[in-house]
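Participant: model the structure of this input:
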Amino acid sequence: MTERSIAVVTAGLTTPSSSRLLADQLAAAVRDELSGRGIEARAEIIEVRDHAHDLTNNLLTGFPPAQLRKVLETVEQADALIAVTPTFSASYSGLFKMFFDVLDDKALAGKPVLLGATGGTERHSLVLDFALRPLFAYLKALPVATGVYAASTDWGTGAAKLRTRIAQAATELVATLHHETPRQADPYENPTPFEDLLNG
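Facilitator: Have a look, this model is predicted:
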């Protein structure tokens, strides 16, 4: 069986964190999508908070400590990347940015990336397009069309819609990994009956 390696970088600050929860669900969806194609997936979870001191030392000295070097190599050698950050001041967190600051600027060139972010309210969802996409475009990565933002409500009443976005993003990542044109979901494929709309 063919095997694919997926690096999962999550920059949540607490344990547990909603960023880690989203990262786990994205990784599981990608594994399921690959499994459906007869491909085994190995997901390597990288909690950036565990390497905060090493990241600071790397920035100050220009050299990564041994443990951080191993983590950076995991990202460089992975077939694809899932990157999830909490939203701070309408952007990615400083810890998230620090990780990609020390990564070799050619490490993600041509690599498929699934972008994710978490935040308190839906109004921060544009962080995906206005902060994360420019960063990964600079790194010459290949972000898939569907990014996944999870607000607090997505872990409750919005869980079904979140699962749909996760499944779509996973499908696109695997398609990009295999140089296919991912199928875009048609929002009019299963329209709500007019009677249901009238009844609220």
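Participant: for the rest of this, base every contact and every neighbour count on C-alpha atoms.
Facilitator: Noted.
Participant: and the residue lying closest to Pro112 once chain neighbours are set aside, how many residues sit next to it?
Facilitator: In space, and not counting its chain neighbours, Pro112 is closest to Leu142: 4.6 Å by C-alpha to C-alpha, 6 or more residues apart in numbering. Counted with other C-alpha atoms under 10 Å, the neighbours of Leu142 add up to 21.
Participant: isn't Leu142 up against Val113?
Facilitator: Yes: under the criterion of C-alpha atoms under 8 Å, Leu142 makes contact with Val113 at 5.7 Å.
Participant: can you give me the strands for the chain?
Facilitator: 2-10, 39-47, 80-88, 91-92, 112-118, 142-143, 148-150 (DSSP state E).
Participant: tabulate those (CSV), appending distance to Thr171.
Facilitator: Below are the strands of the chain laid out as CSV (distance: least, C-alpha to C-alpha, whole Å):
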stretch, distance to Thr171
strand 2-10, 14
strand 39-47, 14
strand 80-88, 13
strand 91-92, 24
strand 112-118, 10
strand 142-143, 13
strand 148-150, 13
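Participant: now the other sequence, so there's something to compare against:
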Amino acid sequence: MRSLAVITAGLSSPSSTRQLGEKIAASVEGAVTSRGESVEIHFIEARDYAEELAAGLVNMAAETPLLDDAKKTLSAADGLIVVTPIFQGSYSGLFKMFFDSLDTESINDMPTVIAATAGSARHSMVLDFALRPLMTFLHAMVMPTGVFQATEDFGTPEGARIEQRIQRAAGELANFMVSNPDHVEGLAGDFTNIESRKRKSGVGIDTDNFVPMSQLLQ
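Facilitator: The predicted model follows:
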């Protein structure tokens, strides 16, 4: 079974940001299922971790059990959807706080769909000018198709085109979440077995770089 994490940063409940995340996740689920796999979807709403996020950012020793669980779930996922509302021309502060709390190796090579909601289509470039660079900095594998939904698009032809973009983005993500047996090896050989960079949730002790005390004493 594949695992899909959906991070949303809406402030209201319910929120249009969460609803867009659910739409994309449902499309991904259908696309993965059509490829012969099942998928388990984990929704991570940043607003549920607001207190622990604030505590963790000002005090590295603060206990954040709920946030730690979310980090583990995220790093173990096979695919990721991130959805933020647009405030002041960029992603929301709460959305950024969540990603500021992550280990920089937490979503290495993770197939990711970026999405955003706003009141006006004037903010649509935020996908490529803000969200895509942030995910790329964290070494995520960002899908070519992003999804932007403005309030003014509902019930319009543009709203119908957004549905098409959701389907296309879901198909792209599903292709990376599920192994494709129809790949062509090519002249350079088979690259499907190349080990990707290991992910680290940032929770607990990193034993990979652990140096025994006996060596330190030497």
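Participant: tm score of chain vs chain?
Facilitator: For these two chains in superposition, a TM-score of 0.86 is obtained (TM-score structural alignment, normalised by the length of the first structure); 178 aligned residues with a C-alpha RMSD of 1.2 Å.
Participant: of the strands of the first structure, which is nearest His179 of the first structure?
Facilitator: strand 112-118 (9.7 Å; C-alpha to C-alpha).
Participant: for the closest one, name the packing helices and strands.
Facilitator: helix 18-35, strand 80-88, strand 142-143, strand 148-150, helix 159-177 (3 or more C-alpha pairs under 8 Å, 6 or more residues apart in numbering; DSSP states H and E).
Participant: could I get these as CSV with distance to Leu132 of the first structure?
Facilitator: Formatted as CSV, those follow (distance: least, C-alpha to C-alpha, whole Å):
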stretch, distance to Leu132 of the first structure
helix 18-35, 15
strand 80-88, 9
strand 142-143, 9
strand 148-150, 11
helix 159-177, 15
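Participant: among these, which is nearest His53 of the first structure?
Facilitator: So among those, strand 80-88 is nearest, using C-alpha to C-alpha, at 18.1 Å.
Participant: what does Asn59 of the second structure correspond to in the first structure?
Facilitator: Superposed on the first structure with TM-score structural alignment, Asn59 of the second structure falls opposite Thr61.
Participant: and Gly159 of the second structure, how many neighbours?
Facilitator: Considering only other C-alpha under 10 Å, Gly159 of the second structure is surrounded by 16 other residues.
Participant: also Gln215 of the second structure?
Facilitator: Neighbour tally, Gln215 of the second structure, other C-alpha under 10 Å: 7.
Participant: number of nearby residues for the closest residue to Ala121 of the second structure other than its chain neighbours?
Facilitator: Computed as C-alpha to C-alpha, 6+ apart, the closest residue to Ala121 of the second structure that is not its neighbour in sequence is Ala150, at 5.5 Å. Using other C-alpha under 10 Å, Ala150 of the second structure is surrounded by 21 other residues.
Participant: then Ser35 of the first structure?
Facilitator: Residues near Ser35 of the first structure, counting by other C-alpha under 10 Å: 14.
Participant: and what of the one 3 residues further on?
Facilitator: For Gly38 of the first structure, the count of nearby residues is 12 (other C-alpha under 10 Å).
Participant: now which residue in the second structure aligns to it?
Facilitator: So Gly38 of the first structure corresponds to Gly36, using TM-score structural alignment.
Participant: that match and Val58 of the second structure, how far apart?
Facilitator: Distance, Gly36 of the second structure to Val58 of the second structure, using C-alpha to C-alpha, to the nearest Å: 45 Å.
Participant: same deal with Ala115 of the second structure?
Facilitator: Counting by C-alpha to C-alpha - Ala115 of the second structure and Val58 of the second structure are separated by 29 Å.
Participant: so which of those two has more stuff around it?
Facilitator: Ala115 (27 against 9).
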